[in-house]
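*Asks:* next one to model:
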Amino acid sequence: MKNGMDGQLYCEKHATSNQPTTSDENEAKNQEQFFDSLARIQGKRLNDQRCALPAFFQKETYSPKEREDKQPSVVILSKRNADETLLKKILTTEGPYPMIVMPEKGGYWIEECGESSGKYELKVDDTTILYRNCFLGKEHFNYYGVDDKLGPLVVSVKRESNKDSDKVLVILRMKRSTVYRQFSDSESLKANTKQLVTKMCSDITTDKFTPVLYHNASQRIVEYDEHVKMKNYKIGVIYQKKGQCSEEEIFGNSLHTPEYDHFLKIIGRRIKLKDFEGYRGGLDTNHCHTGEESVYTEYEDKHIMFHVSTLLPHDFDPQQLQRKRHIGNDIIAIVFQEPGSVFVPTLIASNFLHAFIIVQPVRTNEGLKYRIAVSARDDVPPFEPNLPTPSLVPENQLRDFIITKLINGENACYKAQIFAKLGERTRSELLETLYENLHTANVQALGPLAVSASSSSSTLSAPPSAVSTEKESFFVSVKRALGGSKRSQSVDSNLANSNKKMNNNNGFVSPPLATVGESDKPRKKSEKKSSKTSVSSETRYTIFTIFPHYNSLFSRMSCRL
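*Replies:* Next up, the predicted model:
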C-alpha cells in the first residue's frame, strides 16, 4: 500500500523503488527482533504478576498431565481444591467424622494411638548440653584440626578414672553434625586423639590435631554447642468451625465461642501487645498493627507466643493475608475444631508449616476432656509424648501435654529436609568461625607452633600479617630469654647478699647464679662477647624441661637466634 501511495504522490523519477535495499532489510529485521524481545519481556512480567483466584472462582479441574503444564500457583490451588472437595464429600455423609484425613496426594503421616507413660518431658539434643554439664570447669583437653574432606574439626576429650572403671568421653564437632561417644575398653584408653576420632568417624583422614591453649576457648565452644538451643517459639492457633472446608473460611473467623476462649486460657494468658516486653514472636508491640491482644506463656525456660488467627487483624481481603502472613510462617500450629469438623493438612497452603495438632473438646461423664490428633509431613520424625488410647486428655493435663508436644514437635520439624539444609549451612559457618578463633588465639599464645602444627593440612588459617607479626614477637621473646646476659641491679644485689649470708653461716662461698643464656663459668677479661649468642647445654636442658614442646622448635629457631 505504501508503494502505491509513493507512486501517486511522487513523479516516476522520485518514486521509491519497490525493491527494498539492504539497509532497509537490516532495519526491518532489527525492528522485528526488538519487538519480539519486548513482547517476551512483557509476557514474562505479566506472568510474574499473575495471581491465583480464590477457590470460589476456580471451577476447573485439571488432569495430572495438565497440572504439570500449569503455573505452580495454579497447581497448588488445584490440589487444594481436590482436598476441599474431599472434605465436602465426607461432610455429606452421616457422622461421626474423623478429626483429620490424609490428603489425596499423600505426603503426611497421622499419629496412631498407643501407650502413654504420663510423663511429659522436653526432648533436648544431648550434644548441646553435654560439654557444659560434663566438660566445662573440669579437667579436659580441646583440639582442632582440618580434614581434606570434612573441613574443620573441633574435638573435646575427657578422661575419668574411678575405682570401678576408667573411661574416655569424646565430643567430635563436624560440619555435618556433632557426635559424642564414651570409650571404656583398654585399647581406647591408651589411644591418642587421632585414633579416637577415627573410631567415631571413619571418613577422617587427617592425623594433625593441635591442642587449644587459649584460656577462653571453653566459653567459645559452649557458645557453638548451644547455638541450636531454642528458648523462643512462635506457634499458630487456627479456629475451624463446623462445616468449614477452605482456607478462606477458616481465616475469616473472628468471633470466639466459650469453649474456644476456655482453651486459650488453658494454654496461655491473654496479654496486651502494646509495650509488651517479653518475646513478641514477630508481632507489633509499638503500634499494634498486628492486633491489640495475643496469647503468651512460659514453660520451664521456654517462651511461647501464640499467633491466634482470630486475634490477628481482620480485613476485607478474602485470603486474609495479614493473618496468613504470621501463621503461614510458623513451623507448627494448633487447629481447634468445633465438633463436626474435618481437617486436611494441605488445607493451609504454606512452605513452613510442617506439623499440626488438632484439638476438639469433648464432654464426658468424667468432665471436660480434649480429643487430640497429630499430623506432620513425611520427613518429620515422630515426637513425644505419645497419644494415649483413646486419644483423650483430661483438662488438668492438657497444658503440660500440648505444650510439650508443641515444643518437641517444632524441634522434630527442624530435622526435615528443608530445615536440615539450612541448619547444616549455619553449623558449617559457625564451625569455621570457631576454628579461626581458636587458631588465631593459639598463634597469639604460642607463636608459630600452632601455625606449623596445622599448616600442612590446614586450608583455614589466620591472616598472614598476623602470623608474621606473632612469629617475630615470639622469636624476639625467646631470643631475649635464651641470650639475655644482663641483670637488673636488684637481682645482682639480692644475689650478692645471699652469697654473703651463706659465707657467714657456713663458710662456703657460692658463685653467683647464671642467668638464662649465661654459662656458670666466669668469663675471662680478655674474652670478648661473641656477636651470636651461644646457648649452653645446661641452659637448653633447663628451658626444655620447663617447656618440652619447644624442643622440636629449637633447631628451626637456631638459625634466627
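
*Asks:* okay, CA-based contacts and neighbour counts for the rest of this
*Replies:* Fine.

*Asks:* what about Leu368, neighbour count?
*Replies:* Neighbour count of Leu368, defined by other C-alpha atoms under 10 Å: 14.

*Asks:* which neighbouring elements make contact with the helix or strand hosting it?
*Replies:* When secondary structure is defined by DSSP states H and E, Leu368 falls within strand 367-377. For strand 367-377, the contact count by 3 or more C-alpha pairs under 8 Å, 6 or more residues apart in numbering; DSSP states H and E identifies strand 108-110, strand 355-364, strand 392-394, helix 395-413 as packing neighbours.

*Asks:* so what's Ser452 up against?
*Replies:* Not one residue lies near Ser452 by C-alpha atoms under 8 Å, 6 or more residues apart in numbering.

*Asks:* Leu553 versus that one, what's the distance?
*Replies:* In this view, Ser452 and Leu553 are 10 Å apart by C-alpha to C-alpha, to the nearest Å.

*Asks:* same deal with Asp148?
*Replies:* If you measure Asp148 against Leu553 using C-alpha to C-alpha, the figure is 26 Å.

*Asks:* the strand holding Leu368 vs strand 355-364, what angle?
*Replies:* 160 degrees (axes from the mean of the first three to the mean of the last three C-alpha atoms, to 10 degrees).

*Asks:* centre-most residue in this protein?
*Replies:* Gly423 (4.0 Å; C-alpha atoms, centre = their mean).

*Asks:* that residue: which element?
*Replies:* Here Gly423, judged by DSSP H and E, is contained in helix 417-446.

*Asks:* going on from that helix, what's the next piece of helix or strand?
*Replies:* Downstream of helix 417-446, the next assigned helix or strand under DSSP H and E is helix 448-454.

*Asks:* buried sites along that next one?
*Replies:* If you call a residue buried by 16 or more other C-alpha atoms under 10 Å, then helix 448-454 has these buried ones: 448-451, 454.

*Asks:* to check against the first, give me the structure of this:
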Amino acid sequence: MLFDLHEAAANRVSTTQRRNTTTGASAASAMASSLTASRANGLGGLDTAFTSTEDLNCKENLEQDLGDDNSNDLLLSCPHFRNEIGGEYERNVSFSRASAGSPGGSECRLAEPALSTYRTNASISVLEVPKEQQRTQSRPRQYSIEHVDLGARYYQDYFVGKEHASYFGVDEKLGPVAVSIKREKLEDHKDHGPQYQYRIIFRTHELITLRGSILEDATPTAMKHGTGRGLPLKDALEYVIPELNIHCLRLALNTPKVTEQLLKLDEQGLSRKHKVGILYCRAGQSSEEEMYNNEEAGPAFEEFLSLLGEKVCLRGFTKYAAQLDVKTDSTGTHSLYTTYQDYEIMFHVSTLLPYTPNNRQQLLRKRHIGNDIVTIIFQEPGALPFTPKNIRSHFQHVFIIVRAHNPCTDNVCYRQLLSGQTLPCPHCVPEHVPSHCSSHWRNDLLMWLLPH
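*Replies:* From the prediction side, this is the model:
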C-alpha cells in the first residue's frame, strides 16, 4: 500500500501546532511585510526583544518559506508560492520505474529524474468501477495523474443499500476516524469453491481516504472460513489497518441518517460546478488595485474572453451562476460561462462586474474574485511581471498568468504560466513558447482551472 498512517499521525500533530496560519496570497504579502519589518528593525539597531506583538504573531503564524526563486518576464517568485514558468519536470505516479515513462509524447516533457522509493499519499484514487457504470472518459492521454477522486463514490457503489457495518471513534494518534466494512461473496471458482472478500473504507481527518478490498483467504487464519460468517469484522480491520486502535471504535447505528452523512463526507470533493476569477492587466500594470480599476475590457481581453467561454445574460440565467445575481443585475448584466467535460465553469470577470467610480478598492468586484481559489491574470503585451504578494486575499491560492502576443491578428498566441500555494498541477508548461489558439490550447487551459 502507498498509505503511511504513521505519517498521517505526524501530519496531524504538525497541523495542530500551525493553527491560525495565514493562507492564500495573503501569506505571501504577510511574509514580505514581516521580512521588510525585520530588515528595518535590524537597520535601526533595535533589540529583537522589543519588537511588536504583531510582528511576533506574524513570525509564529508563517513558516519561513521564501518561495522557489523561479521568475521571468511574466511572473516573479514570492514567499509561499511555487511557480511553473516552463521546462519543469512533470510529476508522474507509478508503481515501477519501468512504467514511469511519459505517455503521449508531448513535446514539452522532460525526462523525469530517477524515482525515489519514498511514496506519499498524493494522487491516489480507486480505479475499480462497477461493470454497469464503466465508460470511457475522453481525457487527453498525456495527463497521467487523475484530477478527480473517482473513488469517492466507492461507498455509494458498494455499500449503500447492502449489508455492511460502520464504526466511529477517536484514535489517540490519528484523531477522528470513520470506518465502513462489508463482507461479500464472489463468483464461485471451480477450483477453490466459494470465495469471499472484505471491502473497507478508512477515513481520517488528515489522510486521503483509504479504500480497497482484500480476499478473506488472504487473512492469517488457521481455518478456511468458507460459507460461514467469516472473521469478525473488527478482526479483519485489525489485520488490514494494524496502526488503528480497534478498541476506540464504536458501532454506528444502521440508520438513513448515518448513511447520508457518510455519503456527504466521501463525495464532498465531487462538485461539478466551479467558479474562477479573471483579472485584466493592461500594459504597464501589475498591482491588484490597478487591475480591479480597469473599468472596461480592451480588444485583446475581449478576444481572449471569446475564446474562453460564452458571454451570457445573467437575468433569468438557470445554470450555475457562482453567487452572481440572476434577478436584479446587482452583480452586472452579463458574465462568462462555459462547460468542460462534465463540469460547469462560471467566470467572475473583473470588467463585467460592477465598477464603482472613485473607489480604488472596487469591493463589488473583489467580493467575488477575492473569494475564488483559482484566478486567471490576463496580461496585455507590455504588462509588468505579476507576483501573488501584490494580492490581498486568504482564498486565492492559484494564479494562472496568460500573456497575449500579437492580439487581434491572425498570428495571435498566448503564453501561460502557473503560480500556486498548493501543489503545482500535473501539466507541463512549454518553455518560453507561446501557444497558438486552438481547441486543444483551450482545453489545456480549462484543465488547469479544475481542482487537482
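
*Asks:* for the residue nearest to the centre of the first structure, what is the corresponding residue in the second structure?
*Replies:* The alignment leaves Gly423 of the first structure without a partner in the second structure, by TM-score structural alignment.

*Asks:* from Phe356 of the first structure, how far off is Gly423 of the first structure?
*Replies:* According to C-alpha to C-alpha, Gly423 of the first structure and Phe356 of the first structure sit 22 Å apart.

*Asks:* next one: Lys199 of the first structure
*Replies:* Applying C-alpha to C-alpha, the value for Lys199 of the first structure to Phe356 of the first structure is 40 Å.

*Asks:* who's more crowded, those two?
*Replies:* The residue with more neighbours, out of Lys199 of the first structure and Phe356, is Phe356; 26 against 13, by other C-alpha under 10 Å.

*Asks:* and the more buried one? What does it align with in the second structure?
*Replies:* Aligned against the second structure - with TM-score structural alignment as the criterion - Phe356 of the first structure pairs with Phe399.

*Asks:* ok, now how distant is its match from Glu163 of the second structure?
*Replies:* Between Phe399 of the second structure and Glu163 of the second structure the distance, using C-alpha to C-alpha, works out to 46 Å.

*Asks:* same question for Ser52 of the second structure.
*Replies:* Counting by C-alpha to C-alpha, the gap from Ser52 of the second structure to Glu163 of the second structure is 60 Å.

*Asks:* who has more neighbours out of the two?
*Replies:* Glu163 (12 against 9).

*Asks:* was I right about that one contacting Lys182?
*Replies:* Yes - counting by C-alpha atoms under 8 Å, Lys182 is a contact partner of Glu163 of the second structure at 6.9 Å.

*Asks:* what is the equivalent residue in the first structure for Leu265 of the second structure?
*Replies:* In the first structure, the residue matched to Leu265 of the second structure (TM-score structural alignment) is Tyr224.

*Asks:* and its match, what does it touch?
*Replies:* Listed by C-alpha under 8 Å, 6+ apart, the contact partners of Tyr224 of the first structure are 430-431, 434.

*Asks:* quick one: distance of the host helix or strand of it to the chain centre.
*Replies:* Tyr224 of the first structure belongs to helix 217-225 when assigned by DSSP H and E. What separates the centre of helix 217-225 of the first structure from the centre of its chain is 15 Å, taken as C-alpha atoms, centre = their mean, to the nearest Å.

*Asks:* now it against helix 417-446, angle please.
*Replies:* Relative orientation of helix 217-225 of the first structure with respect to helix 417-446: 170 degrees, computed using the same axes, to 10 degrees.

*Asks:* so how far does the helix or strand following helix 217-225 of the first structure sit from its counterpart in the second structure?
*Replies:* Proceeding C-terminally, helix 217-225 of the first structure gives way to strand 232-240 as the next helix or strand, assigned by DSSP H and E. Superposing on the second structure and averaging over aligned pairs (mean C-alpha distance after the TM-score superposition for the first structure), strand 232-240 of the first structure comes out at 1.1 Å.

*Asks:* list the contacts of strand 232-240 of the first structure.
*Replies:* Residues contacting strand 232-240 of the first structure (C-alpha under 8 Å, 6+ apart): 250-251, 253, 279, 281, 302-310, 326-327, 330-338, 341, 407.

*Asks:* could you rerun that using 6 Å?
*Replies:* Where contact means C-alpha atoms under 6 Å, 6 or more residues apart in numbering, the residues beyond strand 232-240 of the first structure that reach it are 250, 281, 302-309, 327, 330, 332-337.

*Asks:* roughly how far is it from the heart of the chain?
*Replies:* 22 Å.

*Asks:* in the second structure, what residues pair with the helix or strand following that strand?
*Replies:* Towards the C-terminus, the helix or strand next in line after strand 232-240 of the first structure, according to DSSP H and E, is helix 247-251. Helix 247-251 of the first structure corresponds to residues 288-292 of the second structure when matched by TM-score structural alignment.

*Asks:* for the second structure, which segments count as strands?
*Replies:* Under the criterion DSSP state E, strands of the second structure are mapped to 82-84, 165-171, 175-185, 196-204, 210-215, 250-251, 273-281, 310-313, 334-340, 343-349, 374-379, 398-405, 413-420, 435-436.

*Asks:* now the angle between strand 175-185 and the fifth one, please.
*Replies:* Spelled out, that is strand 210-215 of the second structure. Between strand 210-215 of the second structure and strand 175-185, the angle formed by their directions is 30 degrees, by the same axes, to 10 degrees.

*Asks:* and strand 210-215 of the second structure, what does it pack onto?
*Replies:* strand 196-204 (3 or more C-alpha pairs under 6 Å, 6 or more residues apart in numbering; DSSP states H and E).

*Asks:* mind doing that once more with 10 Å?
*Replies:* Here strand 210-215 of the second structure touches helix 154-158, strand 175-185, strand 196-204, helix 233-240, going by 3 or more C-alpha pairs under 10 Å, 6 or more residues apart in numbering; DSSP states H and E.

*Asks:* what of the third one?
*Replies:* In terms of contacts (3+ C-alpha pairs under 10 Å, 6+ apart), strand 175-185 of the second structure is packed against helix 5-17, helix 154-158, strand 165-171, strand 196-204, strand 210-215, helix 233-240, strand 250-251, helix 256-267.

*Asks:* report the buried residues of the longest one.
*Replies:* It stands for helix 5-17 of the second structure. Within helix 5-17 of the second structure, the residues that qualify as buried are 5, 8-9, 12, counting by 16+ other C-alpha under 10 Å.
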